[in-house]
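Visitor: Sequence and predicted structure are below.
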Amino acid sequence: MTRPDIDPELRALLADLPLMSQLDPEVLAHLRQLPPTPVDTLLEGRAVDRREVTVAGPDGVPIPLSIFSPAGTDRGTAAPCVYWIHGGGMVMGDRLSNIDIPLEWLDLFQAVVVTVDYRLAPEATGTTLVEDCYQGLLWVAAHADELGVDPTRIVVAGASAGGGLAAGLTLLARDRGGPAIAAQVLICPMLDHRYRTTSSRQYATGPGVWTGEMNQFGWRAVLGDLADADVPGYVSPAVADDLSGLPTTYIDAGTAEVFRDEDVEYASRIWAAGGQAELHVWAGGFHGFDALYPAARVSAAARRTRTDWLGRILSPAPDTAVSALSSV
C-alpha cells in the first residue's frame, strides 16, 4: 500500500538504527535481557527526591512504584501529580522507560511523578495489567497528603502501550467512581486490538520501531484465550461502548505509524460523546519518534506542544472576565 513517508530528518536518523519488523518469543526474551533505563543519568543535575514503594495488586502480587518529587521546594501548596504508565507493547519495558518525558514536567510544573511497574504479557493477560495500574493509582490518591499531591490535579499519562493502558485506566476509574483524574495524556496510544484500520495495514511492516506485525504479537500476548467479542474496553479502549464522562484528553501520533487512525478515531468518539480532546497528528512522525529522537525538529515541536497543553491544564490562566472586573 502507498503510505505517508517519514519526515526526512527522522528518516536520516532512523537509517542508523538497527530495526526489526517482527517479534516472537525468542526475540522478546532477548529484548528483556537488555540493560534497564539508566535513570541515574537522567537525574543528574536535577533536584529530585526518589522513593520506592510497593503496593499489593488485586491478587496480592506486589506492584513496584517509583516516586520522583522536586527536592527543596516549599510544600505550602500541594503539587500536581503525573501518574506515568510505560510503553513496550504490553510485553516489555519497565516503569523507568521514557521517564525523561514526565521528568520534564516535574521540572516545569513542580509535579510529583509516580510511575508503575505493571505485570507484562504473556505471563499476565486480560485485565491484569490495567488492574495493576489501577491499584497504583488508588495508592497515590490515598496517600496524596503524604506525597504533597493535590488529589484534584492527578494526570494519567503514558506512551504507546502505556497510552492504551492510561486510556483503559481512565475508563476503569470512571466506572468505579474514582479516583478522580484531572486529565489524560495519551502519547501514540495502543488502543485497538482489531487490526482493522488503514494505518495498521499501511505499516504492517517497517520502516519504524513498531510495526503492525509486532503489534499483533503484543495483542495476542495480552489477550490470551479471550475471544474477540469478549475483549473489554479496559484492555482495548477502542471497543468501549461509552466514552462519555472522561477527563480532558490529549492525544498525539504521527502520520507514518500504525496507531494513527485508531488514535484519530478515539479523539473523534470523545468529541461525539460531548467530551474535550486535543488531537495532534505530526506529519512524517513514525511510532515513538519524539521519544527516540527528541532533538529532531518535528519531535521538539511535538513535545513542546504537549507540554504547553499540560501547562494550561495544571496552571490555568485566571478568568479574564474576573480580572477585568477587579481592575475597574
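Guide: Received the coordinates, thanks.

Visitor: Every contact and neighbour count from this point should use C-alpha atoms.
Guide: Noted.

Visitor: now residue 260: how far from residue 174?
Guide: Applying CA to CA, to the nearest Å, the value for residue 260 to residue 174 is 25 Å.

Visitor: Measure how buried the residue nearest to residue 198 when sequence neighbours are not counted is and give me the count.
Guide: In this structure, residue 198 finds its nearest non-sequential neighbour in residue 261, 7.0 Å apart by CA to CA, 6 or more residues apart in numbering. A count of neighbours around residue 261, defined by other CA atoms under 10 Å, yields 19.

Visitor: another one to put next to it:
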Amino acid sequence: MVLSPDYRLTPEHPFPAAIEDAYTTLCWITRNANTLGIDPARIGLTGESAGGGLAAGLALLTRDREGPTLLFQNLVYPVLDDRTTTGQPDASPVGGEFLWTRTSNTFMWAALLNPVAPGAADVSPYAAPARATDLSGLPPVYLSVGALDLFLDEDLAYAQRLIHQGVSVELEIVPGACHIFDQTDTPVATRSIARRIDAMKRGFGL
C-alpha cells in the first residue's frame, strides 16, 4: 500500500508546514494500521527531489520525536542541503546544467525557508537534512542520483556521513543522468526504477 500525503506547499506555506503534515500523516497511518490492513512495524519512506529531502527530514524528525518505527528510506535525487545556494568547494562542473539549475535551486530554498535565508546558521536539519550532525539510528537508506544532477555532491556527502555513523546505505549513481531522469522513456530510467523497486522490496523483507 502506498499513501502520499497532500502536504502544504511553498511559497504559501514555508517550513515547517510540509514536514509537520508528513509527520501527522505518518502517525495517522500507524494509529489506523488495522483499518488500513497494514503492519505498523513495516512502514518505509520514499520520495523524489524535494520529496526525497522531505522523506529524509521526516526520518530525522521521527527518530528525534521517538515516533513510529521506520524500516527504510528510499531517496531519489533528494534535495538535502540549502548551502548549495552559497557555493560548494570542488562542486561538479556539470551539476545543475540541465533541467534543475542553480537559479531554480536558490528560488526553491528561499521559498521553503522564508523568512530564514538559505545558508544561514540557523537552518533546521528537518528542512535541510544535511545540516544534521547526528545521523545515527536512522533506518537503512537507498539513494539514487544522476551523475549530472545538481544534487550529486550533497547526496554523496550525505551518504558517506550516514555510512560513517553506522547507517546501512545502498548508493546508485546513474551515469549521464540529470535531475528527474527517471521520468523519461529511456533504458537508463527503466533500469533505475527497477533497482529502486527492488530496494523497496528488500526493505520490506520480500
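Guide: Received the coordinates, thanks. Quick caveat: nothing in here was measured; it's all calculated off a predicted structure.

Visitor: okay, which residue is most central for structure 2?
Guide: Central residue of structure 2 (CA atoms, centre = their mean): residue 52, 2.4 Å from the mean position.

Visitor: mind checking which helix or strand it is in?
Guide: With the criterion set as DSSP states H and E, the secondary-structure element containing residue 52 of structure 2 is helix 50-64.

Visitor: Pull the contacting residues for the alignment partner in structure 1 of residue 42 of structure 2.
Guide: By TM-score structural alignment, residue 42 of structure 2 lines up with residue 153 in structure 1. Residue 153 of structure 1 makes contact with 79-81, 181-182, 314 under the criterion CA atoms under 8 Å, 6 or more residues apart in numbering.

Visitor: would you say residue 2 of structure 2 is within a helix?
Guide: No: with DSSP: H, G, I helix; E, B strand; the rest coil as the criterion, residue 2 of structure 2 is assigned coil and is not in a helix.

Visitor: check contacts around the aligned residue in structure 1 for it.
Guide: Pairing criterion TM-score structural alignment: the partner of residue 2 of structure 2 within structure 1 is identified as residue 113. Residue 113 of structure 1 is in contact with 67-69, 81-84, 102-103, 106, counting by CA under 8 Å, 6+ apart.

Visitor: Could you do residue 62 of structure 1 as well?
Guide: With CA under 8 Å, 6+ apart as the criterion, the residues that contact residue 62 of structure 1 are 54-56.

Visitor: Could you report the separation of it from residue 43 of structure 1?
Guide: Remark: distance between residue 62 of structure 1 and residue 43 of structure 1 (CA to CA) = 26 Å.

Visitor: which residue ranges form the strands in structure 2?
Guide: 45-48, 73-76, 141-146, 169-174 (DSSP state E).

Visitor: Let me have the ones you listed in JSON lines, extended by mean neighbour count.
Guide: Shown next, in JSON lines, are the strands of structure 2 (neighbours: other CA atoms under 10 Å):
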{"stretch": "strand 45-48", "mean neighbour count": "21"}
{"stretch": "strand 73-76", "mean neighbour count": "26"}
{"stretch": "strand 141-146", "mean neighbour count": "25"}
{"stretch": "strand 169-174", "mean neighbour count": "17"}
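
Visitor: mind listing the helices for structure 2?
Guide: Using DSSP state H, the helices of structure 2 run over 17-31, 33-36, 50-64, 102-113, 152-164, 187-203.
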